[in-house]
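*Asks:* sequence and predicted structure are below.
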Amino acid sequence: MYTEKEITAMGYNPAPESYFTGRALLKTYVNPDERTNAYIGEVLFEAGTRTKWHTHESNQILLVREGICLYQEEGKPIQKIKAGDFVNVMPGIKHWHGASPDGIMIHTAIGLNTEKGLVNWMEPVSDEEYNQY
């Protein structure tokens, strides 16, 4: 676990609370603009933190840097994605991702073709859904 001082030194800022259950921190590398059609950022999820269910209008690629990423597509079992592995989320797939209850997880999120939109946020992942891993 990182200290607050270490987190600040690494350049993380609080992520919008309305998109997560638990505490997540964000470091943005690339914001989309008229020339760059992508978003690249890093998210640090504290233990047990997860996104709400959501979709993307284009691919989202998640590169797991540290910890275990719990990832679930609607109607499918939860997957455990290890550090060094990735998942390519296809457009329109309802899903969530987050840290295991045992430790932090850091992933780099890459959003492609951002002119189509970034994220369509939905309902929170219930504790019952989360605990099915």
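*Replies:* Nice, I can see it. Residues are numbered from 1 along each chain as shown.

*Asks:* please make it C-alpha for all contacts and neighbour counts, starting now.
*Replies:* Will do.

*Asks:* in contact with the residue nearest to R50 when sequence neighbours are not counted: list those residues for me.
*Replies:* With C-alpha to C-alpha, 6 or more residues apart in numbering as the criterion, R50 has its nearest non-adjacent residue at 3.9 Å, and that residue is G98. Neighbouring residues of G98 by C-alpha atoms under 8 Å, 6 or more residues apart in numbering: 45, 48-51, 69-71, 105.

*Asks:* what about H97, which helix or strand?
*Replies:* strand 95-99 (DSSP states H and E).

*Asks:* circling back to that earlier point, between the contacts of G98, which has the most around it?
*Replies:* C69 (30 neighbours; other C-alpha atoms under 10 Å).

*Asks:* against that first model, consider the following:
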Amino acid sequence: MSNKPAFTGDANLEPVVELPALPVAVNRVTFSDGAVTHWHSHEGGQVIQVVSGVGRYQERGGEVRPLRSGDTVVTPPGVEHWHGAAGGGDMVHVAFSSGTSTWGDAPQTE
């Protein structure tokens, strides 16, 4: 596993604010139709706020959950998960990630 973000498909990660005194990253991520993150976890957890579009989210061992504009997902520290756009269009979310992120393999989304 690495600390470099990994995606299937096209995704654009844009920093919203840098907080050097805190272990928090705030990024706006635009996922193209069907693009998702690889499996990953965050040392201090993650909060995702969906801004537009329709997406998907899954924690390791759980069911795939649909996401829609306005939804918020709270992932506890260390929980492995993936998220991104569902088929049919782009999805944009703002992610608040705490601590070191650990990245793994691409999920089986089909």
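*Replies:* Sure, I can see it. This structure is a prediction, so every number in the text was calculated from the model and none was measured.

*Asks:* what about the strands in structure 2?
*Replies:* Remark: strands assigned in structure 2 by DSSP state E are 7-8, 11-19, 24-31, 36-37, 40-42, 46-59, 65-68, 72-75, 81-85, 91-98, 101-103.

*Asks:* adding distance to T109 of structure 2, write those strands out as JSON lines.
*Replies:* Conversion of the strands of structure 2 to JSON lines gives the following (distance: least, C-alpha to C-alpha, whole Å):
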{"stretch": "strand 7-8", "distance to T109 of structure 2": "10"}
{"stretch": "strand 11-19", "distance to T109 of structure 2": "16"}
{"stretch": "strand 24-31", "distance to T109 of structure 2": "15"}
{"stretch": "strand 36-37", "distance to T109 of structure 2": "9"}
{"stretch": "strand 40-42", "distance to T109 of structure 2": "15"}
{"stretch": "strand 46-59", "distance to T109 of structure 2": "9"}
{"stretch": "strand 65-68", "distance to T109 of structure 2": "12"}
{"stretch": "strand 72-75", "distance to T109 of structure 2": "19"}
{"stretch": "strand 81-85", "distance to T109 of structure 2": "10"}
{"stretch": "strand 91-98", "distance to T109 of structure 2": "16"}
{"stretch": "strand 101-103", "distance to T109 of structure 2": "17"}
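
*Asks:* which ones are touching the spatially most central residue of structure 2?
*Replies:* Geometric centre of structure 2, nearest residue: H83, 4.6 Å, by C-alpha atoms, centre = their mean. Residues in contact with H83 of structure 2 (C-alpha under 8 Å, 6+ apart) are 36-37, 55-58.

*Asks:* then P77 of structure 2?
*Replies:* When contacts are counted by C-alpha under 8 Å, 6+ apart, P77 of structure 2 is found next to 41-46.

*Asks:* what's the closest of the residues you listed to S97 of structure 2?
*Replies:* Checking these against S97 of structure 2 by C-alpha to C-alpha gives Q46 as the nearest, at 4.4 Å.
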